[in-house]
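Participant: After the sequence you'll find the predicted model.
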Amino acid sequence: MSSYATAATKIGLTRGDGDEDRASQRFLEWLAETDRPWLIVLDDLHDPGDLRDLWPPQRFIGRVVVTTHRQDASLAAHHRHLIKVGLFTSSEAVGYIRAKLTDRPELAEGAAELADDLGYLPLALAQATAYLLDRNLTCADYRRRLADRRRQLAQLLPETGSLPDDHQDTVAATWSLSLDWANQLSPAGLARPLLQLAAVLDPNGIPGDVFTTAAVQAHLADALEDPGAVEADRVADALQNLRRLSLADIDHTDRYRTVRVHALVQRATRETFPEDHSATLAHAADALLEIWPEIERDTAQSQALRANTDHLHTHTVAHLWHPDAHSVLFRAGSSLGETGLVAHAATYFHHLHDQTHHTLGPDHLDTLTTRNNLASWQGRAGDPTGAAHAFEELLTDYTRILGPDHPDTLTTRNNLAFWRGEAGDPTGAAHATEELPGS
């Protein structure tokens, strides 16, 4: 309104007597009547409601350009065209970096990798190149700082006074403001905890069913300090609010309705986590396990679930290991084998065993379980002799820890008999079988 009033004064419609309301309306009337071509640019609209009764008139000689993070349907009403400005392509991103570093071409080392790390986001690329120019860093140097999780995202961007291209805020500050707006939209208070949960999952695609689980509803109820369940409709509305503020993208054409959150948005969100955010991580793991099918028939769905588990594990450090290893870690490994990637499954459980042994100790039941899985997939991957030897050692430890008649001990003895037979040792297989109850 102030800008309209100033414009009215400059073109002689008013005397600038301070009545901004009347002056702005006079300016809008002039736009509707004049035969002179005009262009109005309204930059960085936060709330479409702010333009109520202030939209310039629609005329063939006039044009209005509005820039905004919002994607509300109302913005495309009245024959307006909503044009989404997306990400650079990889070649565009590298070309942009090299153009910014024309005078310092030696700093462009690692430009392609940096573009990928920043997710080809134009705003982030602009601020990153300004940062490395100010600090005489190569793209490779900047990547090393970016990979250091001890550094906050705000520490890797220029100070407000050094922002390029007349930017008013850093990337992190822009998203923080957008999240504040999204969290105020109805249903109020749900957008923030929903984004916090999405921030620990795969930026390349989160199955939409994750957000309809009982685990996510419990997470949101905890965030609202409401013991009651949060209805699925409210969750869906909160997810759409994240999309409206360009904090998330929802692909409804995908069979499973995939939700994507840019990796830098995720990082900025994780950096605002409360000190104790273990509940958020636990709910994310529970949600993945809740939608994981018992029989995996869709390889794309299985791959997405494993990718989300990997990202969750990456960002949880020890949170999925106390008091025990979360079941989703075992499910992800079994999924590899069940979808035909048996060698990968054996490798996965080898690494998982190293972690359980280090974190929980050699005699913890989860450590024994990883050894059982490792031995099974080792055999299925073509090493029955190695599997038989592993089950023989495992049987000794199960007998010592749980006793000879425990179901897990008996199952291990049965597995030992099977793999001895597969390894060409029928006598050893028969001996192990004879020691099973009822044999």
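Facilitator: Happy to help now that I have it.
Participant: When you work out contacts or count neighbours from here on, use the C-alpha atoms and nothing else.
Facilitator: Will do.
Participant: quick one, helices of the stretch 51-200 of the chain?
Facilitator: 90-100, 111-117, 122-135, 139-147, 171-184, 191-198 (DSSP state H, counting those that start in this stretch).
Participant: Secondary structure element holding the most centrally placed residue in the chain?
Facilitator: Per Cα atoms, centre = their mean, the C-alpha nearest to the average position across the chain is that of P203, at 3.6 Å. Here P203 sits in a region with no helix or strand, counting by DSSP states H and E.
Participant: got the contact list for it?
Facilitator: Contacts were defined as Cα atoms under 8 Å, 6 or more residues apart in numbering; by that measure P203 touches 260-263, 266.
Participant: what sits against the residue nearest to T138 when sequence neighbours are not counted?
Facilitator: Nearest non-adjacent residue to T138, counting by Cα to Cα, 6 or more residues apart in numbering: L107, 4.0 Å away. For L107, the contact set (Cα under 8 Å, 6+ apart) comprises 101, 136-139.
Participant: next, the one to line up against it:
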Amino acid sequence: MQVGDHNVQTNVEVDAGQLPPAQRVADAAGASVHNLPSASGVFIGRDLTQLGGLLAGGAGGVAVGQAVVYGLGGIGKTELVLHYARAYADRYRLVWWVTADSPENVGLGLAELTRRLHPVATLTDAQAWAVGWLQANQGWLLILDNVEAVEDITDLLGQVTGRGHVVVTTRRDLGRASWARLRLSPLRLGVLDRAASVAILAELTGLTEAAAADHLAADLGDLPLALEQAAAYISQHHGLDFDGYRALLADRFTRVAGDSGHGSTAQRTIVSIWQVTMNAIRDRSMLADRVMRVLGWLAPDGLPEDVLLPLAEDSADLSDALALLASYSMISRNSGSVSVHRLVQAIARSEAPPDGLNDAIRLLDAALPDDPIRNIAGWPRWNALLPHIDTALNHLPGTHDNAAALHIGDRMATYRQFQGQVVTAITAFEQVLTDSLRLLGDHHPSTLTTRNNLAGAYHAAGRVGEAITAYEQLLIDRQQVLGGDHPSTLTTRNNLAVVYQAAGRVGEAITAFEHLLTDFRRVLGEDHPSTLTTRNNLASTYRSAGRVGEATIAFEQLLTHSRRVLGDDHPDTLTTRNNLALACQAAGRVSEAISAFEQLLTDSRRVLGDDHPDTLTTRNNLALAYQGAGRVDEAITAYEQLLTDRQRVLGDDHPSTLTTRNNLAHAYQDAGRVDEAITAYEQLLTDSRSVLGHDHPNTLDTCYSVALAYRVAGRVGEAVKALEQLLTDSRRVLGEEHAVTMTVGRSLAVARAAAAETES
């Protein structure tokens, strides 16, 4: 104590051992001394035994008696530890709760312990006395809640280790090595499972709409604090239900997410908690803040970290920024990808300027793989980026001027189209076209390209009438803007001829290809790839028209030319060999076709690899040739192996996978395994309708196969019913005069005759 200036200062050291004895603490069951705050009466979805196991030194614990529970703010760390302390209070002589978010509060918490144990004593150093008591006694539980900086409690942990149990809660994730150094067994707390979330909402509100509760829980990302806030808000607003709260959250996120629902400004809301955290992060790294603002506009899960690299001048800077965000539990990192809770994203979006969305789209555009159609190595990357592309594009306002979004949308739609997601692709192309017309104008080259791609998607979806109309109008505009000899104009003429063929207008297709070939030769030359492609398309159309001899000669000549110009191993040369083998098979030269396919398969595997789509197509065509030669068992084995590989490489819903299933079912039928064939066809029909749509040509083809299988199995009534529906659909989709429609009509007549004969 010092009084005045220039006098003697006397420091009084307190020996805790000489102080009066502490208030008596229970030696047996039940903590007679505790300061636990009140706990929620609704506690669902958490396992207290996991924390108990860590304190006992099991389940990966690095030290007996000391554990840390960490995770995102609002995840329920405090509530978990509080319920543990209350549930197992009878194991301890004393249970003491300290709010440990600052060194000052740690000291105050320990001083309160001293005052509780020495209610009549006046102590100079209450904190030191409390530490002394913890060192001198056993059987206690000390909870250090909401630790912001672990260094604030490091000395305390070292002083009391081995005497009682210590549980720390924190938003910080220091990593296993740091937890081991501190002798704290870590428990990362994640979000609740959906059933627990729904149960909490129902219990707290008394509302029983399970489906609506499920949707709200999804919106809130199963975060306990957000669920409690929502329930409190709903309960305090008469007539408000789960769907109503969801609507408010969508329209007025910041206001609703910042309201605790208790009618007053509360410090403990998801907004207030995460704003404090982001302020701490921002003080340490502006790059981390920028990363967070970008992540807010993307999907919650699985963004490849390298997408974010352009944000930093040095990859090490990005790594440090991500490590900082992860250490505050604002993101999760796993195998090179980053995930963010959807509510954290929503708050980041609500506070972020539009630059965050523009940055996100720019980063995604730079991260796109090349050639979404044939670059197999890029497909996993596409699958990882698609959710983020969808999310970012959905956030764009209808009046946006982001040109990169047009490119992303077009490439994304192209990838989805060739992965069999045709309906989704059409929707995306239509949106890109709308934006292109608004931003670039009717005749901009990018707008014309998008119109071409949209017409191609219509064709892929079996909407050939719309495709023809779109291509015909596009051809007029490209001729006007680019000229008749521009490569893009010639490409449009090629695409239009292809759709004529698909529509059954084979004569028009042949004429169009013949004229186009003349123009390609004149404009681009005999050896240009587009000229060779047109020769291939013309030969294929000859084959479709039944002019198999001309097709075979045309393919043979084209193959000679392709080998000279492109080389034996060029993919286009391999494609021509495939088409020539198909022509041989159509001409009845089945043995020759089989030999050609077998040699082609060997070369495709060598040049393209086992998993390339062209290699898989060659395997499919070889199996078809086996089947056509009566080698049905070999065909079935080949189809079954091919189906496994196409499912692995392309996925269950890819059109080529569905085609393989169709061919396998047909082979079963040829082998006399009609019941298996019908089962396979029926399941395929369900899946085709789901993936491709009811009107897709492949779906209609499967309908026809099912009907024929019914007739073979003697189920004539079912065959008639199926063919009647198919004839109606074919007339509507393809037209009265289409070859498929007429074939279905003839089959229906045969089936009706068989049904009449059966009845008689």
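Facilitator: Nice, I can see it. These figures come from a predicted structure and were not determined experimentally.
Participant: After superposition, what's the TM-score here?
Facilitator: Superposed pair, TM-score by TM-score structural alignment, normalised by the length of structure 1: 0.83. Supporting alignment: 409 aligned residues with a Cα RMSD of 3.0 Å.
Participant: hmm, back to that, nearest to T6 of structure 1, of the contacts of L107 of structure 1?
Facilitator: Set against T6 of structure 1, the nearest of these by Cα to Cα is L101 (38.8 Å).
Participant: how much space is there between the residue opposite Q25 of structure 1 in structure 2 once aligned and W140 of structure 2?
Facilitator: With TM-score structural alignment defining the correspondence, Q25 of structure 1 maps onto A128 in structure 2. Applying Cα to Cα, to the nearest Å, the value for A128 of structure 2 to W140 of structure 2 is 17 Å.
Participant: In contact with the closest residue to A623 of structure 2 other than its chain neighbours, which residues?
Facilitator: Nearest non-adjacent residue to A623 of structure 2, counting by Cα to Cα, 6+ apart: A635, 4.7 Å away. Residues counted as contacts of A635 of structure 2 (Cα under 8 Å, 6+ apart) are 623-624, 626-627, 667.
Participant: what about the strands in structure 1?
Facilitator: 38-45, 62-68, 206-207, 249-251, 258-260 (DSSP state E).
Participant: export the ones you listed to TSV and tack on distance to Y96 of structure 1?
Facilitator: Compiled in TSV, the strands of structure 1 are given as follows (distance: least, Cα to Cα, whole Å):
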stretch	distance to Y96 of structure 1
strand 38-45	23
strand 62-68	21
strand 206-207	30
strand 249-251	24
strand 258-260	24
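Participant: Compute the distance between the residue nearest to T138 of structure 1 and A147 of structure 1, please.
Facilitator: On the measure of Cα to Cα, L107 of structure 1 and A147 of structure 1 end up 18 Å apart.
Participant: do the same with S162 of structure 1
Facilitator: Separation of S162 of structure 1 from A147 of structure 1 (Cα to Cα) stands at 23 Å.
Participant: Repeat that for K10 of structure 1.
Facilitator: Distance, K10 of structure 1 to A147 of structure 1, using Cα to Cα: 51 Å.
Participant: With R22 of structure 1 instead?
Facilitator: The gap separating R22 of structure 1 from A147 of structure 1 is 54 Å, by Cα to Cα.
Participant: For these two, indicate the residue with more neighbours.
Facilitator: R22 (14 against 10; other Cα atoms under 10 Å).
Participant: do you know how far the more buried one is from G62 of structure 1?
Facilitator: According to Cα to Cα, R22 of structure 1 stands 21 Å off from G62 of structure 1.
Participant: can you check A429 of structure 1 too?
Facilitator: 87 Å.
Participant: which of those two has more neighbours?
Facilitator: Higher neighbour count among A429 of structure 1 and G62: A429, with 22 against 17, using other Cα under 10 Å.
Participant: so what corresponds to the more buried one in structure 2?
Facilitator: In structure 2, A429 of structure 1 lines up with F513, judged by TM-score structural alignment.
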